[in-house]
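[1] 3D model of this:
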Amino acid sequence: MTVLGIETSCDETAAAVVRGPADRQILSNTIRSQIDEHAEFGGVVPEIAARAHIEILDRIIAEAMQEAGCGWDDIDAVAATAGPGLIGGVIVGFMTAKAIAMAAGKPIVAVNHLEGHALTARLTDDLEFPFLLLLVSGGHSQFLLVRGVGDYERLGTTIDDAIGEAFDKTAKLLGLPYPGGPQVEKMAAMGDVERFKLPRPLLDRPGLDMSFAGLKTALRTQAKKLEPIDDQTVADLCAGFQRAVSAVLAARTRTALELFKARHPDAEPVIVVAGGVAANREIRQSLLTAAQEAEARFIAPPMNLCTDNAAMIAWAGIERLQLGPVDDMTLSPRPRWPLDSTSAGVLGAGKKGAKV
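    Model prediction:
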């Protein structure tokens, strides 16, 4: 089947056409970033993001269809992110998908953005269930046991800041431009990783939960002591911060793989890393080393499929369509939508649902 995917959960406007499940072909994957719109504010402004999606989404969809060489008769279904994310952007994408599905007479599939990340390795590597997933992004940092489509168990999560959020806040604290994560990585490459000994939070405790707010505070304390700080000090702080994050993730990955082996002794031990932070090279290398030490397979999708994209949404739609009946037009977009719906939200819950 051939599916049009639409992704608008944050600050990337994306559309893609993917064919599968047997062929697993990405026929097009068009992404338009909003970095320029948000740069002067030092972070994503939800209202600006939603307006930018409105202005460009129709053209992005047309470009994806043209690149794929497809007309509407060639599309079997429309899949779109229905959450979680910035609700204004999610509404734009999902309501556009509803309009296309209704006008073209196609079924619509509401996709959990996190499930898109979780299933990407099945698109790129034809991975079998079960497997272990480390989801690291601007809004989420979780270890998940992936047993099947829609069958997820959260094994551990951050109790405060997500990793991407911690990177962005660190960049802002040190006066680095937006987007912060790549800037911290760039400066870290020029820094002395041994100069500052920053903490590795929660590693003295059992389990797989993580914490990054204290690490960020420790860096801020060091920076305040040395004010005014020069470029080399900024680079050294970035190097120490990135090394601390990598060490925490590597340690938790080794623990998670031990748990996976105990739960599924007959399955191949596999750790998949997904989400925007998976593009960080030092973090990738630390996770690869941890996997090798645990005699496990390590999978990281290509860089352009780690960050938000519509190909993963289209593929998740294909995976969902194989299970049977698809979603109807009454489904509403949602700002929160945890993959593991049975575990209590670590960061609390409210009318909008659990945060993680």
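[2] C-alpha only now, for contacts and for neighbours.
    Will do.
[3] Show me which residues of stretch 199-216 are buried.
    199-203, 208-216 (16 or more other C-alpha atoms under 10 Å).
[4] Counting only helices, which of those make the cut?
    213, 214, 215, 216 (DSSP state H).
[5] so what's the closest residue to the second one other than its chain neighbours up against?
    Using C-alpha to C-alpha, 6 or more residues apart in numbering and skipping the chain neighbours, the partner closest in space to residue 214 is residue 201 (7.1 Å). Taking C-alpha atoms under 8 Å, 6 or more residues apart in numbering as the criterion, residue 201 is in contact with 210, 211, 212, 214, 215, 248.
[6] Try it again at 10 Å.
    Residue 201 makes contact with 209, 210, 211, 212, 213, 214, 215, 244, 245, 248 under the criterion C-alpha atoms under 10 Å, 6 or more residues apart in numbering.
[7] quick check, nearest of these to residue 256?
    Closest to residue 256 out of the contacts of residue 201 is residue 209 (10.5 Å), distances taken as C-alpha to C-alpha.
[8] Contacts only, for the closest one.
    141-143, 155-160, 201-203, 252, 346.
[9] mind running it again at 8 Å?
    Per C-alpha under 8 Å, 6+ apart, neighbours of residue 209: 155, 156, 157, 158, 159, 202.
[10] swap in residue 315?
    Taking C-alpha under 8 Å, 6+ apart, one finds 3, 5, 18, 19, 20, 116, 119, 120, 123 in contact with residue 315.
[11] Put together a markdown table for the residues you listed, with distance to residue 147 and secondary structure on each row.
    As requested, these are exported to a markdown table (distance: C-alpha to C-alpha, whole Å; DSSP: H, G, I helix; E, B strand; the rest coil):
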| residue | distance to residue 147 | secondary structure |
| --- | --- | --- |
| 3 | 24 | strand |
| 5 | 24 | strand |
| 18 | 23 | strand |
| 19 | 23 | strand |
| 20 | 20 | coil |
| 116 | 15 | helix |
| 119 | 11 | helix |
| 120 | 14 | helix |
| 123 | 16 | helix |
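[12] Please give the structure of this sequence too, so both can be compared:
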Amino acid sequence: MRVLGIETSCDETSVAIYDQCQGLLVNKVYSQDSLHADYGGVVPELAARDHVRKIVPLILSTLRQVYLKPEDINGIAYTAGPGLIGSLLVGATVARTFAYACKIPAIDIHHMEAHLLAPMLEKKAPEFPFVALLVSGGHTQLVFASNIGEYKILGESIDDAVGEVFDKIAILLGLKYPGGALLSQMAQQGITDRYIFPRPMIDRPGLNLSFSGLKTFAVNTIMSSAHDVQTHADIARAFEDAIVETLAIKCRRALDQTGLKCLVVSGGVSANHALRAYLARMMHILKGKLFFPSPEFCTDNGAMVAYTGFIRLKAGLFSDLPILVRPRWSLESLPRIR
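    From the prediction side, this is the model:
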């Protein structure tokens, strides 16, 4: 089976092809970062229009790169949610049209399940069950994953997502959008413990998270401090340390609660070097196993959609739904693979 995956949930247009025998054949990503940079965030209407312009040429170039024709594809997988409704509709419409024209099955994919399964693309892949930390620009969730489609939300952010907070604070520190990775680079030059930021909700029971208060604390610190390079680096260091330690504490609690020793971390923020290093030390002490996707599979990409689609299509879970997307979609509602 050879599956074409389409990802258009937000501001990346991505197409990939996953082959049952050869694995991932190709993964092409077009980023809209420059389009939204002047606005300091994603503009939904502009994102949808840019997907319209890019999606078909990207599919054609993806096929050409691996010397395939449309009739060589056996199934289509596309992100149907969660995400921006206009962007989702572009991918869903193109995917359903392609599937109808080629008389092949299509499957709607949950964006966060695709992120959760992204580490499966690596040579050293996790085995179920495991605890997953999903950290992206729109979501921060701790999930108990017992099998494909068998997920229980253990905790999630009750306000801002981690990636969103990173980008907002980066702008105030004078960095370009998207600034999460740039903030992390700046933090490496910061002096440890010059500023101490709060670790939100670690003194409360449960696994929910909150980052709006930390964001406000960071804003107030920036506004009341000197605006030189070293001070900004010190603030970035304190901010990143607070985020990383808070996430680590919640991950440790989730592992203790479930009795598991396997942690999977996915999503755009999972590329953060400080987070990777901190969790690696923690899991070494716990004598557990830690899995991350490669950096290219951390941000939104078609590879994770194609792989997830392959797993579900192989299990016979394709759908004959009309063009339908779900801007809000619970991970716990997905059908199980039996």
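[13] Overlay them and tell me the TM-score.
    The TM-score (TM-score structural alignment, normalised by the length of structure 2) is 0.95; 333 aligned residues with a C-alpha RMSD of 1.4 Å.
[14] picking up where we left off before, tell me which of the buried residues of stretch 199-216 of structure 1 is nearest to residue 175 of structure 1?
    Residue 175 of structure 1 lies nearest to residue 216 out of those, by C-alpha to C-alpha, at 14.1 Å.
[15] which residues of structure 2 does stretch 232-247 of structure 1 align to?
    Aligned by TM-score structural alignment, stretch 232-247 of structure 1 falls on residues 230-245 of structure 2.
[16] sorry, that was for stretch 101-113 of structure 1
    Against structure 2, the aligned range for stretch 101-113 of structure 1 is residues 99-111 (TM-score structural alignment).
[17] ok, and for that stretch, which residues are buried?
    Buried, per 16+ other C-alpha under 10 Å, within stretch 99-111 of structure 2: 99, 105, 106, 107, 108, 109, 110, 111.
[18] Likewise for stretch 43-62 of structure 1?
    Buried residues in stretch 43-62 of structure 1 (16+ other C-alpha under 10 Å): 43-44, 46, 48-50, 52-54, 57, 60-62.
[19] quick one: it to chain centroid distance?
    Centroid separation between stretch 43-62 of structure 1 and its chain, computed with C-alpha atoms, centre = their mean, to the nearest Å, is 19 Å.
[20] equivalent range in structure 2 for that stretch?
    By TM-score structural alignment, stretch 43-62 of structure 1 lines up with residues 41-60 in structure 2.
[21] which residues sit against that stretch?
    8, 10-11, 13-15, 28, 30, 32, 35-36, 84, 86-87, 90-91, 94, 177-178.
[22] Out of these, which sit inside strands?
    13, 14, 15, 28, 30 (DSSP state E).
[23] As a markdown table, those residues with distance to residue 323 of structure 2 and neighbour count would be great.
    Formatted as a markdown table, these follow (distance: C-alpha to C-alpha, whole Å; neighbours: other C-alpha atoms under 10 Å):
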| residue | distance to residue 323 of structure 2 | neighbour count |
| --- | --- | --- |
| 13 | 18 | 29 |
| 14 | 19 | 27 |
| 15 | 19 | 32 |
| 28 | 24 | 18 |
| 30 | 23 | 15 |
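[24] between those residues, which is nearest residue 267 of structure 2?
    The nearest one, if we look at these relative to residue 267 of structure 2 and count by C-alpha to C-alpha, is residue 14, at 15.2 Å.
[25] who's in contact with that closest one?
    Here residue 14 of structure 2 is in contact with 6, 7, 8, 27, 28, 29, 30, 55, 58, 300, 301, 302 (criterion: C-alpha under 8 Å, 6+ apart).
[26] how about the strands of the stretch 201-338 of structure 2, start to end?
    262-266, 289-291 (DSSP state E, counting those that start in this stretch).
[27] what's the most buried one of the ones you listed?
    strand 262-266 (a mean of 25; mean count of other C-alpha atoms under 10 Å).
[28] now the host helix or strand of residue 63 of structure 1: how far from the chain's centre is it?
    Using DSSP states H and E, residue 63 of structure 1 maps to helix 46-68. Distance of helix 46-68 of structure 1 from the chain centroid (C-alpha atoms, centre = their mean) equals 20 Å.
[29] okay, the angle between the longest helix along structure 2 and strand 262-266?
    The longest helix of structure 2 (DSSP H) is helix 229-258. Between the axis of helix 229-258 of structure 2 and that of strand 262-266 there is an angle of 140 degrees, by axes from the mean of the first three to the mean of the last three C-alpha atoms, to 10 degrees.
[30] Show me the residue sitting in the middle of structure 1 in space.
    Among the residues of structure 1, the one closest to the centroid is residue 275, at 2.8 Å (C-alpha atoms, centre = their mean).
[31] Make sure it is actually in contact with residue 309.
    No: contact criterion C-alpha atoms under 8 Å: residue 275 of structure 1 and residue 309 do not qualify, at 10.2 Å.
[32] follow-up on the earlier one: residues in contact with the residue nearest to the centre of structure 1?
    Residue 275 of structure 1 sits in contact with 117, 135, 136, 137, 306, 307, 308, where contact means C-alpha under 8 Å, 6+ apart.
[33] repeat that with 7 Å
    117, 135, 136, 137, 306, 307 (C-alpha atoms under 7 Å, 6 or more residues apart in numbering).
[34] where do the helices sit along structure 1?
    Under DSSP H, structure 1 gives helices at 35-39, 46-68, 87-104, 113-125, 163-173, 180-188, 213-225, 231-263, 281-293, 303-306, 311-321.
[35] mean shift of the fifth one relative to structure 2?
    After superposition onto structure 2, the average distance of helix 163-173 of structure 1 to its aligned residues comes to 1.0 Å, using mean C-alpha distance after the TM-score superposition for structure 1.
[36] how far is that helix from where the chain is centred?
    Taking mean C-alpha positions (C-alpha atoms, centre = their mean), helix 163-173 of structure 1 and its chain are 16 Å apart.
[37] Next: the third one.
    A distance of 21 Å separates the centroid of the chain from that of helix 87-104 of structure 1, by C-alpha atoms, centre = their mean.
[38] Residue 332 of structure 2 -> structure 1?
    Match for residue 332 of structure 2 (TM-score structural alignment): residue 340.
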